[in-house]
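Novice: sequence and computational prediction follow.
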Amino acid sequence: MKIIFFKRILLFLIFLISGLASAQKSERELILIDKDWRFSFGHLYDTEKDFGHAAGYFSYLTKTGFGDGPAAKDFDDRAWRKLDLPHDWAVEQEFSEKGSFSHGFKTAGKGFPEKSIGWYRKKINIPETDNGKIISLKFDGVFRNSKVFFNGYYLGTEQSGYNGFEYDVTAYVNYGGENTIVVRADASMEEGWFYEGAGIYRHVYLQKTNPVHVAVNGTYVTSELKNNDADVIADVTVENKGNYKGSIEIIQTIFNAENKQAANFSESILAPEFYKTITHSSKLYVEHPLLWSIESPNLYRLVTQIKQNGKTIDSYETTFGIRTIEFDPEKGFFLNGKPLKLKGTNNHQDHAGIGTALPDDIQYYRIKKLKEMGSNAYRCSHHSPTPELLKACDELGMLVIDETRLMGINDYHLNDLKRMMERDRNHPSIFCWSVGNEEWNIEGNIVGERITNVMQNYAKNIDPTRPVTVGISSGFKSGISSVVEIMGYNYLGNGDIDAHRNQFKNQPGMGTEEGSTFATRGIYFTDDAKHYQSAYDRKPRPTFYSIEEGWKFYAERPYLAGMFIWTGFDYRGEPTPYGWPSVTSYFGMMDVCGFPKDNVFYLKSWWGNKPVLHIMPHWNWSGMEGREIDVWVHSNCNEVELFLNKKSLGKKKMEQNSHLEWKVNYMPGTLEAIGYKNGKKVLTEIQKTTEKAENIKLSVDKENVQNSKVTVVTVEVTDKNDLHVPTASDEITFSIKGGKILGVGNGDPISLEKDQFLDALSLVQITNFQEQKGTTVTLPQELQNYPENDWKTAFKDRDYKNQASSYIYKGEFELKNNLASNIVSFFYKKIGVETVVFINGNKVNASTEDPQKYILDSAILKEGKNTIHIAVTPLQKIKDWDVMNTNPGVIQVITPAEPWKRKLFNGYAQIIIQKEENVGEVVLFASAKGLRASSLKN
């Protein structure tokens, strides 16, 4: 009896453990699959150079599962480049005057068909235990016009380079085995007039769910404050992709930042029918909530669970914040009932050295830089952002205008808007939706009015809690201006803002773009020949205003909610007012690296809440002794006194939202400013003439995320007194141990230096492939002399039922250079059972890592034409319709990269490094001719 009892207990425990395990397995999994992709360029219109894709009799659009070329499951991609995502292939290219002005003159895109198509492939294993789950691929964004295949099956096309998208691959999975993901990105067409990058530049995930699960972007959280408490409404859309019929339990639980439960609700409902959805709404009560604000970005977490027969089958987390927003046409913008002037910037999504492929930590880095400047708002210009940007804004306290790419009323336009809003509407940082920007053809007419009305009302159906705006620049009189909920003024010189306000007194407004000044960091005399603009804040052109003029205008008008400067950071492309060889914009308050221009200190003075004192320019003007120099001081002190070599040049009073100026005859030494508040000395700032550069200095920027794998390092040089040399232009060479370098930059708008130093990989085809029949099954171990007249085109008219016992093949391949440092490999594609390979008459052996890979010694190779012979015993057809491989393979040539390097620009450069996994310490080394080398441990 005891034995039977213990057996029953054991069986019960096994059943319990297996039940818990199955319940655990049935919950949602979201797996990041950024690592270990293969990449190669295809071709825009040359099918042969595009690996023969879509060239078969049946295409992937004709018959299901007929993906050919690289889209085929078993395509041989071993010779392709191996990389991790995110990846931007455009930033890797050289610059050329033939490149696109708006995209920074990179040799990618429509003018470069050989660099406009990118193929990506990745293999993943999906276990048999996942059979019965819903398996999907999630892409945060691919630039652009992407086609996705899974195991040779075509999944779909996403035209936009900014939309996230998801494909269900459940029916196509090889459970218990290998599966192949393929993406073809076509970046030949531009969506914007700014640098957009190319390729899979955002994250990719594999998702596994129960057939009954929370739908894509399936939660929507809103809140209503009542006295000191909050009602939280949690809508969840449940989807059923299975055959389950019956009840399910919806459990909604709110957790605070300390992971303590703040509210809970549960209810049983009927599951939706097969391939249908239902939306369930819950009301949860949160006592004394901590509100989200720019100073205290308090966040909550909603966990939505679906239970079936008492077991959790799906769990979905939603981060949100509790806060109120309000626009008042007389008093501006209010956050949590308190007036808040919007101090915003517009920004594109690229960064020095890495293009658009930003690691998540760089999103935080950039938002921290803007917050340090005093900014409290960010406009996504002009497209939906990557999710990590919004996450950073939520966590750091930065308000956001989220903007769709294109105005219109059809499925293409409204579906993009819907997907953006449903993805992003739980972010507390977002306070406004933008449905358009500077649509000059329609801004002032009835078409614009109609489109705006449709998009605005459509947006309200998706999210009634936030207002809608449009950025308008062609006059503020009619059309969109007369119907948009929140008027977006793009540049006060483009119309009479006060007049428009007086006509539409019930319409709130803000400056969605303002400033648009030209400035080059560290340059104080405009030099049009060199394409450098002075960093002094001056009116750039008649219809545009300086940063100071713009801020004063908006600061003095309570009815205007605030302004968004064009731009926070410089960006690639649109190098107005110049062209080639300028490759970045001049508009930013900071350059492409995030190094501050002097305007940053003006904004810190009047946007921030800390004492500021800044002198411009630097004081290194050798050869200009006695010449009059404009000296400006940015400060929020009441008074500032300026000294040159201890001699007072006078004390001046600071007006609100202004700056101070002196004319100073240059003399080497020390320029010193003393700031006073209420008659008391509070700050001192100096600019000193430095000695010559002697030392390289590496420092970790304070805006880096603590303990992150990615680190931004500032590179500069100092003199013997450890003073920064502001005019230095030394070229610094870098190396790294325990990590890798992601990119380098310096903020110079005309720098044509490489952003990245990567090994060059080229694929060389074998041509003129011919054959002769062998006379024996034994393959030669030394190359013999074969009669020249007996060679014929390989595989032509092959009778597979009557093959020779062996064959010898001959082909050619061209090497443009035969550097001893090159790594040349032959990736053999099987054309025989047994194989012997000869290169230029020399037998070569397969590598130990791959029996179909041959690493070729440079000693047997030559520049120009090389010959390959392959002796084989033939493959046999099993079925008459079997398609036999006739491609012998490809030659891969890897030319090692130069050392990483970058010139300093006006004393600074930047390098972005990434720590390797499972490495405790990364060490960066820097050296330059005539300077003392430096290293940095991180």
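Specialist: Nice, thanks for sending it over.
Novice: only C-alpha atoms from now on, for both contacts and neighbour counts.
Specialist: Will do.
Novice: residue contacts, Asp77?
Specialist: Applying Cα atoms under 8 Å, 6 or more residues apart in numbering, we find Asp77 in contact with 38, 70, 121.
Novice: my read: the last one touches Val182, true?
Specialist: Yes: counting by Cα atoms under 8 Å, a contact exists between Arg121 and Val182, whose distance comes to 4.5 Å.
Novice: common neighbours of the two, please.
Specialist: Counting by Cα under 8 Å, 6+ apart, the residues touching both Arg121 and Val182 are Pro70.
Novice: which of the two has more residues huddled nearby?
Specialist: Val182 (27 against 24; other Cα atoms under 10 Å).
Novice: which residues in the stretch 301-450 of the chain form helices?
Specialist: 360-373, 387-396, 411-424, 446-462 (DSSP state H, counting those that start in this stretch).
Novice: quick one: the first one to chain centroid distance?
Specialist: Which is helix 360-373. 14 Å (Cα atoms, centre = their mean, to the nearest Å).
Novice: again, but for the last one
Specialist: In terms of Cα atoms, centre = their mean, the gap separating the centre of helix 446-462 from the centre of its chain is 30 Å.
Novice: after that helix, which helix or strand is next?
Specialist: strand 468-472 (DSSP states H and E).
Novice: burial of the closest residue in space to Thr835 that isn't next to it in sequence, as a residue count?
Specialist: Leaving out its chain neighbours, the residue that sits closest to Thr835 by Cα to Cα, 6 or more residues apart in numbering is Val872, at 4.5 Å. Per other Cα under 10 Å, the neighbour tally for Val872 reads 24.
Novice: thought Val833 was touching Val872, still the case?
Specialist: Yes: between Val872 and Val833 there is a contact under Cα under 8 Å: 6.6 Å.
Novice: mind listing what Lys368 touches?
Specialist: Residues near Lys368 by Cα under 8 Å, 6+ apart: 396, 703.
Novice: neighbours around Lys843, how many?
Specialist: So Lys843, with other Cα under 10 Å, has 17 neighbours.
Novice: do I have it right that it meets Ile855?
Specialist: No: with contact defined as Cα under 8 Å, Lys843 does not reach Ile855; the gap is 11.8 Å.
Novice: ok, residues contacting the lengthiest helix in the chain?
Specialist: Criterion DSSP state H: the longest helix present in the chain is helix 2-26. Contact with helix 2-26 is made by 133, 209-210, 311-314, as judged by Cα under 8 Å, 6+ apart.
Novice: take this one as well and set it beside the first:
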Amino acid sequence: MNKQLPLFLLLLLSIFSCSPSNKEGSKREKININRDWSFTFSEENDEFSSSKKNGEWETVGLPHSFSLPYFRSESFYVGYGWYQKNLIIKKEWLSKALHLEFDGVFQVAEIYLNGKKVGEHSGGYTGFSLDISKAVKEGNNLLAVRVNNVWDAQLAPRAGEHVFSGGIYRDVYLTVTNPLHVTWNGTFVTTPKVNNEEATVNIKTTIENKSLIDKSFILRTKIVSPNNKQVAIIERQEIVKSGEILTFEQQSEKIKNPQLWSPEHPNLYRIETFLLEGDSVVDNYSSTLGFRWFEWTADQGFFLNGKHLYLEGVNVHQDHAGWGDAVTKAGVYRDVKLMKEAGFNMIRASHYPHHPYFTEVCDELGIFFIPENCVWGIGGFIDEGNWKSSTYPTKEEDWTGYNKSAEKTLEELIKINKNSPSIIAWSMSNEPFFSSEKVIEPMKKLLVDLVDESHKLDPSRPAMIGGAQRQNVDVLGDIAGYNGDGATLYKNPGFPNMVSEYGSCVTDRPGDYTACWGHVTDGEKPAWRSGHAIWCGFDHGSIAGNMGEMGIVDYARIPKRSWYWYRNYFRGIAPPKWPEKGMPKSLKLFADKTTIIGTDATDDVHINVQVLDENGVHISNSPDVTLTIVSGPGEFPTGRSITFKETTRNDIQILEGHAAMEFRSYEGGTTIIEATSKGLKPAQIEIITTGLPKYEEGITPVVKARPYQDYRWQQAVETGSSVKVSDARPTRTNSTSITPASLANDGHKWTKWNPISKDGIIWWELDMENFYNVEDVNITFQTATDMTIELASSVNQKDWISLEKLNCNTKQKPYLEWNIKDNTKVRFIRFTFTLKNKALPLSIGEIEVYGKTN
């Protein structure tokens, strides 16, 4: 078996939900239907539900994004798109229960079969299942899906610092089962008792009877060990009436000496569920089980299996270069594997539910996982009507709808992922305090309700409030996750806590060989803190511009130097020799593997190209390089070729003589890919795709070119007017005063910051937690002082640029209104006050900063 994708290949070898080892045999089919879709942009209401009418239709495969190809632009297409597919239904299936299972559609999906609407789903980050049993016919059926990613005041999320591209961007399946069957994600497996010597297992199984008669059946549950040995079997006789859905509970006897799950030893058991009518198995279902116990404590941190363990975490967004959010399972696997290889033991799923396969990989590779609900916002939010709005609705008529949306997403998140041993908490939110002052209280009430709902849905895990460093939301859950300056503001809060985001290296590859955050190495690991998580693992697309450049791995999944720093720090692996300038002579092509398993785009390969000198050594020179499919099947996000340019910022890049892109195929066959650059010796690589249909040169239609299009012409987010970007944001100062620097931006002009400096030079620094064009600064002074004020800016809190300088006599004018002429987008600004008379005190009531994101 290919060691690079052990779990992934296991899943591909068995497309059914049951284990291939059970003797009863597979009775349900789960068929991937990613291939052969048609797509067009259209706002037609239902014109394309029953036939293919006018429109510029494109043949596409799933996963697919409206923004394809996407390269980290701040803007993206917002609107409607239609998908169509011919769905073939076999005659013998007409007596079965048929369901469509979507792993994720952003963000509203309306599903039609043969012109009849069979269901819809709102919410872009969780999967859903639709019963189509009564809507299908034998033979060809037209499946049509209308998708939109239009901002909705009542739909979570209403804002965030990534992008919101539409599309059927995750996998889709057709499941065929007996009318008597286990429902979608229909088991809940817990371990009421577990220790080193013994454990018990509790299984709740939800069963539906869609037949016209009552059904008597045996529910048989087997527990299978990591080495494929049956360790327990439980049976009970039950009856489900026609049309009923019932949940049955089973409890195992004691299982001796369980193999515990941990990051070092991710031992996975299986729960094999069988429904028998008489001696015949009519349905079977497989679930994951990991024996482990954990505890979050207020004073001693986190414990796993009775031993203290510090959580060294990383935040992860889901999108990849070129493909955007439309990532394959293989791409998901590589992401988790990269973080595991660097030595991290925990991932926080910032800031929405991820692909269900993400959780499976965390289970398999052994890395803790904290999934997160999509209740979050953006600093410097503006008025209603766009993706930069208040986290919580500002209009009361939207409260009920928004609350239901947030609760529904949480319910689906837990339902889909609840059996994974890697999950150690459910996060309710991220920085929900980015809400209008007038709705802070209803925002808090929603968080309380979400925590209560989490406890009901899964009593076995605690609820976290992520990004809890403002507005006292940290006390509303079981665990507080503090972002940014919360690491220093909240000392020993008296309840379980961690730093859910730290670090802000804003840089393209290669970046610096650094941790980005001093607390990693300076001993800032007090006993009461359970862990911390770096922001962030990967570069990503962001409506906030440079916010997407904070990864320790770049957008194309090539590690920056900080990734190597962490790997060395955690695992003791020295970094490689960094490439240097040389004389380019040739190109080198290589991939993470050279075989793609199957033609449904659940698998792909990561193609890399490097520039070499005459000795075959990788050098940092970065000429334009083009990858072209010379023959055979497959595609890049841009079509049959892709060109990397050094001069293109935030787009299709080659940096340090190295570029990469993911390649997928929807037909079987052999593909030859060639890398070329003017004046250099080219290189080729052969990729084999297994499965049907086979590609026939000159006969099989090939994907058309998809030129990269920057949607800045169609602003997904309107610019609007300047907004205040200073209130309650993180601050730093050189002052030795006991009054905190945060009094200068607490939103109250009557509170005073009284800085002290022996040499009369005082600086005050603001982290706006986003990137803004600073336009205006207002300062209210509380004392009469003569001084000069210098304003400097930075994108990374390291390299500072002086913007403007002025003289200020606060005796003549205690209130300063300062219009800033420089329109560079920055994150950090620093005020340096140089007092002309050191004996006169400086006292500031408030510093207000206003800016725009566009």
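Specialist: Alright, I've got the coordinates. Keep in mind it's a predicted model, so treat the numbers as computed, not measured.
Novice: TM between them?
Specialist: Once superposed, the chains reach a TM-score of 0.68 (TM-score structural alignment, normalised by the length of the second structure), with 625 aligned residues with a Cα RMSD of 3.0 Å.
Novice: which ones are touching the counterpart of Lys391 of the first structure in the second structure?
Specialist: Under the alignment (TM-score structural alignment), Lys391 of the first structure pairs with Glu360 of the second structure. For Glu360 of the second structure, the contact set (Cα under 8 Å, 6+ apart) comprises Ser420.
Novice: and the gap between Glu360 of the second structure and Thr409 of the second structure?
Specialist: Distance, Glu360 of the second structure to Thr409 of the second structure, by Cα to Cα, to the nearest Å: 19 Å.
Novice: whichever strand in the second structure runs longest corresponds to what range in the first structure?
Specialist: With secondary structure taken from DSSP state E, the second structure has its longest strand at strand 761-781. Under TM-score structural alignment, strand 761-781 of the second structure has no counterpart anywhere in the first structure.
Novice: so which bits of that strand are buried?
Specialist: Neighbour-count burial for strand 761-781 of the second structure, counted by 16 or more other Cα atoms under 10 Å, picks out 761-777, 779-781.
Novice: do stretch 51-65 of the second structure as well
Specialist: By neighbour count on 16+ other Cα under 10 Å, the buried set for stretch 51-65 of the second structure is 57, 59-65.
Novice: tell me which of the contacts of Asp77 of the first structure fall in strands.
Specialist: Among the contacts of Asp77 of the first structure, the members falling in strands (DSSP E) are 38, 121.
Novice: any chance of the contacts of Asp77 of the first structure in CSV, plus distance to Glu372 of the first structure?
Specialist: CSV is the format used below for the contacts of Asp77 of the first structure (distance: Cα to Cα, whole Å):
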residue, distance to Glu372 of the first structure
Arg38, 39
Pro70, 47
Arg121, 41
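Novice: could you find the closest non-adjacent residue to Glu372 of the second structure?
Specialist: In this structure, Glu372 of the second structure finds its nearest non-sequential neighbour in Ser427, 4.4 Å apart by Cα to Cα, 6+ apart.
Novice: same thing with Asn453 of the first structure?
Specialist: The nearest residue in space to Asn453 of the first structure (Cα to Cα, 6+ apart) is Val483, at 7.0 Å.
Novice: what separation do you get for the one you found and Ser635 of the first structure?
Specialist: Distance, Val483 of the first structure to Ser635 of the first structure, by Cα to Cα: 40 Å.
Novice: please apply the same query to Ser247 of the first structure.
Specialist: For Ser247 of the first structure, the distance to Ser635 of the first structure (Cα to Cα) stands at 65 Å.
Novice: can you check Asp598 of the first structure too?
Specialist: From Asp598 of the first structure across to Ser635 of the first structure, the span is 12 Å (Cα to Cα).
Novice: show me which of those two is the more surrounded one.
Specialist: Ser635 (29 against 25).
Novice: between the longest strand along the first structure and helix 446-462, how many degrees?
Specialist: Longest strand of the first structure, by residue count under DSSP E: strand 212-226. Relative orientation of strand 212-226 of the first structure versus helix 446-462 (axes from the mean of the first three to the mean of the last three Cα atoms, to 10 degrees): 100 degrees.
Novice: how about the next helix or strand after strand 212-226 of the first structure, aligned to which bit of the second structure?
Specialist: Using DSSP H and E, the helix or strand that follows strand 212-226 of the first structure in sequence is strand 229-240. Residues 198-209 of the second structure are matched to strand 229-240 of the first structure when aligned by TM-score structural alignment.
Novice: what about Gly832 of the first structure, neighbour count?
Specialist: Other residues near Gly832 of the first structure number 19, with proximity taken as other Cα under 10 Å.
Novice: how close does it sit to Glu422 of the first structure?
Specialist: Between Gly832 of the first structure and Glu422 of the first structure the distance is 54 Å, computed by Cα to Cα.
Novice: swap in Leu904 of the first structure?
Specialist: Applying Cα to Cα, the value for Leu904 of the first structure to Glu422 of the first structure is 44 Å.
Novice: those two: which is more packed in?
Specialist: Of the pair Leu904 of the first structure and Glu422, Leu904 is the one with more neighbours under other Cα under 10 Å, namely 23 against 16.
Novice: tally of neighbours for the aligned partner of Tyr412 of the first structure in the second structure?
Specialist: Matched across to the second structure, Tyr412 of the first structure falls on Ser405, judged by TM-score structural alignment. Ser405 of the second structure sits with 20 neighbouring residues when counted by other Cα under 10 Å.
Novice: sorry, back to before: and the residue nearest to Thr835 of the first structure, what pairs with it in the second structure?
Specialist: Taking TM-score structural alignment, Val872 of the first structure has no aligned residue in the second structure.
Novice: in three-state terms, label Val872 of the first structure for me.
Specialist: strand (DSSP: H, G, I helix; E, B strand; the rest coil).
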